[in-house]
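A.B. asks: Give me the fold of what follows.
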Amino acid sequence: MNKHSRPIVVGLGIMIVLCLGILAGLLTLWSLMTTPVPVHPESIPFGVPGITQDPRYGIILEVFPGESPARLGRRLEMAGLIRSRLLWEMLIRIDREPIKAGVYGLTNEFSILELHKLLVSGKQLVIRVTIPEGLTISKVATILEKEGICTAADFIKVTTDSQLLREFQIPARSFEGYLFPDTYYFPWRYPAASVLKMMVQTFFKRFTEFTANQKELSPERIHQMVTLASIVEREYRLPEEAPRIAGVFYNRLQRGMALQSCATVEYVITEILHKPHPKVLYYQDLEIPSPYNTYLHRGLPPGPIANPGAVALKAVLSPEKTDYLYFRLIDPERGAHHFSRTLDEHTRAIPLYVKGEKN
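C.D. replies: Predicted coordinates:
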């Protein structure tokens, strides 16, 4: 090797070393960004703002509106969700796509790169909630609170909001009957008013579908039908019997007879008097003074006693035409009823049963 080539070799050697060093640094950096951080919900330090643990959804991270990525990084480091705040700040400088405010559910193991990708995507924690048919507002509220959507108190309060009732043209003091039973997807800690609106909008969407071939109904007429449908909902168990039960109630209304629905008495006991759901009704229960007691008062009660589903609503819209005036539960296990035309036939049927509580 001559004296002129030696500096070139040395320079090449230095460049190779530098390149290898840079490559090693990049590989280390990539490893730090892609290696999952083993985090367990129970290990989250108490008191870190906006970061909590939930036994069902793992780690709950809230990104506050207007929060800077740097401030978010400090919270993530405090909670042990990232290895280094400096690494986080380096990442947000490389990828300048904005992080979206909201509530996110995190698994027990994720890398800083995966975390950043999630927060940039805006794919927030969404909770699947199924509301069964025939529940009252108070029971719907309990489900929503249990699932972490909103508090029961907030939901119950908003269901009597007079401004919202006027907005939806509901001639009543509450939204009882208009919370359509369905499966919903709500963000965690969603505002109670937003939850309510989604459920009521679903009701009117479905009700419009059911009445597509009928003339337009007034809010007062809709309210009457929803009220009757709520009673049918709490009375039927076999879907094929719902239109017949609706027909019985229409026959009684047309003749000026009291509806005499046990479901309305159950409503008085549980929702107005706030007593446990009865296993059996006694004659003294049928005499409880209340405008909702259809044994004492003719016609429809002041409003719905539950939130009816599609079967009950369709039954009221298209009742079965018969001359039956009475029905009685004869098979509590199957939910089958005996239908009668006369009081004498009705009284000879099996004694009164009470339907099970809607959960």
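
A.B. asks: When you work out contacts or count neighbours from here on, use the C-alpha atoms and nothing else.
C.D. replies: Fine.

A.B. asks: Check the spacing between Val248 and Val232 real quick.
C.D. replies: 10 Å (C-alpha to C-alpha, to the nearest Å).

A.B. asks: Same question for Pro187.
C.D. replies: 32 Å.

A.B. asks: Need the three-state assignment for the residue nearest in space to the middle of the chain.
C.D. replies: Closest to where the C-alpha atoms of the chain average out (C-alpha atoms, centre = their mean) is Val129, at 4.0 Å. Following DSSP: H, G, I helix; E, B strand; the rest coil, we place Val129 in the strand state.

A.B. asks: now do Leu32
C.D. replies: Classified using three-state DSSP, Leu32 is helix.

A.B. asks: Residues contacting stretch 307-315, please?
C.D. replies: For stretch 307-315, contacts defined as C-alpha atoms under 8 Å, 6 or more residues apart in numbering pick out 133-137, 176-181, 207, 210, 225-226, 229-230, 232-233, 239, 242-244, 246.

A.B. asks: quick one more, to check against the first:
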Amino acid sequence: MIEKEYKITMNNCENKQKSGLKSSATLLLILAICIFSMIMAIVSIIYIKKSVTTPMSRIANPKIINIPKGSDLKTVSSILKRDGFIKDTMTFNLLAKYKSAEGNLKAGEYQLSLDMPPLQILNLILEGKVYQYPVTIPEGYNIFEIASLLSKKGLAEREKFVLLAFNRDFIESLGIEANNLEGYIFSDTYYIHKGMDESAIINKMVDTFRKRVLNEITDEYKKTGLTIHQIITLASLIEKETGNEVEKPIISAVFHNRFKKRMRLQCDPTVIYALLLKGIKEKKIIYDGNIRKEDLSIDSPYNTYRYAGLPPGPIANPGKPSIHAAIYPSVSKYIYFVSKNDGSHHFSSTIEEHNRAVRIYQGKNNVTTKDTKKKTKT
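C.D. replies: You can find the predicted model right below:
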């Protein structure tokens, strides 16, 4: 009996020892798995961190890519991999999910380069820092030319831009007291992204005009006896008459002197603008680059050969030198000028002197152009 109990006890001990060994082995296995998992996790983290902070190349090689509207994370990462900005989509997708970027990626055009790491690229798209196209509006461009320039660059619809520039409610919302925005779009270099609304583009340009012009001439223009609108209108005439900054104050003096003598301004560019407006209204080209004698009689309030004083508004968007010249004309008795066909003009204070200059510089040519104007002011 005792022997039997002893055997049972020994068997139980052996079973417990075996069970203990199995438990220890299991614990060791679990521990090994945990350690391996931790090592793999650390390695993965190091790999991912290195992957998202390492660019594809040290050479920039910038390129503009387009993220279409409605693109999900998978589409965005595929575009980036296709264009060579990331090595694999999985790592980029993991990064995006870690940053809760899914669903927050902004559509648009982005300028990316190969020396930008994936993390920087993701942040750029998350923040919506789309590429801004530089657009320079030359001094003297009118609204129609500006609209065409933006349209050619794919940044605005020409017709929509023009309609807004002539929309009274929109103009009033900008705080401009005029029938249209001609003259109030400042000539400068602007940065515009594709998809930017035409109203936002115009707002940006008018705001620049307000800051760069209106805020600076608030007190200066008053001594001229003209309103701000009249100053901008006069400046636009000066702008279109010459690109020679030295001559701008002299041409301004001619116009101011003609005001005082109650003479018509007889400014060729106003006739060109009148022809342009008529052509747009009738949907045909009327001005082909030449002004003919019959054009000088066109019935338009912009025609300063037919109507005295300034036209009802600017005929272009003048630069600051022309605006300054309108406020500060030079001191002279000149009331005539004629093109010398070299970018400069001959100025006269008498009709006899002017007619002699016309014969010298224009000969018998009875056609005037933008570059070779024949002035016969009376």
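
A.B. asks: Superposed, what's their TM-score?
C.D. replies: After superposition, the two chains reach a TM-score of 0.77 (TM-score structural alignment, normalised by the length of structure 1), with 327 aligned residues with a C-alpha RMSD of 3.5 Å.

A.B. asks: thinking again about what came up before, if you count surrounding residues, which of Val248 and Val232 of structure 1 has more?
C.D. replies: Val232 (30 against 25; other C-alpha atoms under 10 Å).

A.B. asks: what about that one, helix or strand, and which?
C.D. replies: Using DSSP states H and E, Val232 of structure 1 sits in helix 219-235.

A.B. asks: So for that helix, what gets flagged as buried?
C.D. replies: 223-235 (16 or more other C-alpha atoms under 10 Å).

A.B. asks: With stretch 7-24 of structure 1 instead?
C.D. replies: Applying 16+ other C-alpha under 10 Å to stretch 7-24 of structure 1 flags no residue as buried.

A.B. asks: before we move on, what about stretch 128-136 of structure 1?
C.D. replies: 131-136.

A.B. asks: Also stretch 247-256 of structure 1?
C.D. replies: Result for stretch 247-256 of structure 1 [16+ other C-alpha under 10 Å]: buried residues 247-253.

A.B. asks: With secondary structure and distance to Ile51 of structure 1 as added columns, please give those in JSON lines.
C.D. replies: JSON lines is the format used below for these (DSSP: H, G, I helix; E, B strand; the rest coil; distance: C-alpha to C-alpha, whole Å):
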{"residue": "Gly247", "secondary structure": "helix", "distance to Ile51 of structure 1": "55"}
{"residue": "Val248", "secondary structure": "helix", "distance to Ile51 of structure 1": "56"}
{"residue": "Phe249", "secondary structure": "helix", "distance to Ile51 of structure 1": "53"}
{"residue": "Tyr250", "secondary structure": "helix", "distance to Ile51 of structure 1": "55"}
{"residue": "Asn251", "secondary structure": "helix", "distance to Ile51 of structure 1": "58"}
{"residue": "Arg252", "secondary structure": "helix", "distance to Ile51 of structure 1": "58"}
{"residue": "Leu253", "secondary structure": "helix", "distance to Ile51 of structure 1": "57"}
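
A.B. asks: quick check, nearest of these to Glu147 of structure 1?
C.D. replies: Using C-alpha to C-alpha, Phe249 comes nearest to Glu147 of structure 1 of those, at 36.5 Å.

A.B. asks: which one in structure 2 is aligned with the closest one?
C.D. replies: In structure 2, the residue matched to Phe249 of structure 1 (TM-score structural alignment) is Phe255.

A.B. asks: mind checking how far the residue nearest to the centre of structure 1 is from Leu106 of structure 1?
C.D. replies: 19 Å.

A.B. asks: do Ala310 of structure 1 as well
C.D. replies: Ala310 of structure 1 is 36 Å from Leu106 of structure 1, by C-alpha to C-alpha.

A.B. asks: Neighbour count: these two, which is higher?
C.D. replies: The neighbour count for Ala310 of structure 1 versus Leu106, taken as other C-alpha under 10 Å, is higher for Leu106 (20 against 17).

A.B. asks: where does the residue lying closest to that one once chain neighbours are set aside land in three-state SS?
C.D. replies: In space, and not counting its chain neighbours, Leu106 of structure 1 is closest to Ile59: 5.1 Å by C-alpha to C-alpha, 6 or more residues apart in numbering. Secondary structure, three-state DSSP: Ile59 of structure 1 is strand.

A.B. asks: For Ile86 of structure 2, list the residues it contacts.
C.D. replies: Per C-alpha under 8 Å, 6+ apart, neighbours of Ile86 of structure 2: 55-56, 77, 80, 92, 117-118.

A.B. asks: nearest to Asn290 of structure 2, of those?
C.D. replies: Leu80 (52.5 Å).

A.B. asks: Against Phe92 of structure 2, how distant is that closest one?
C.D. replies: For Leu80 of structure 2, the distance to Phe92 of structure 2 - C-alpha to C-alpha - is 9 Å.

A.B. asks: More neighbours: which of these two?
C.D. replies: Shown here are Leu80 of structure 2 and Phe92; by other C-alpha under 10 Å, Phe92 has more neighbours (26 against 21).

A.B. asks: Surely the more buried one is in a strand?
C.D. replies: No: counting by three-state DSSP, Phe92 of structure 2 is located in no strand; its state is helix.

A.B. asks: Asn307 of structure 1 pairs with which position in structure 2?
C.D. replies: Using TM-score structural alignment, Asn307 of structure 1 pairs with Asn317 in structure 2.

A.B. asks: Same check on Phe203 of structure 1?
C.D. replies: By TM-score structural alignment, Phe203 of structure 1 lines up with Phe209.

A.B. asks: Test my guess that its match contacts Asp188.
C.D. replies: No: taking contacts as C-alpha atoms under 8 Å, Phe209 of structure 2 lies outside contact range of Asp188: 9.3 Å.

A.B. asks: higher neighbour count, these two?
C.D. replies: Phe209 (21 against 15).
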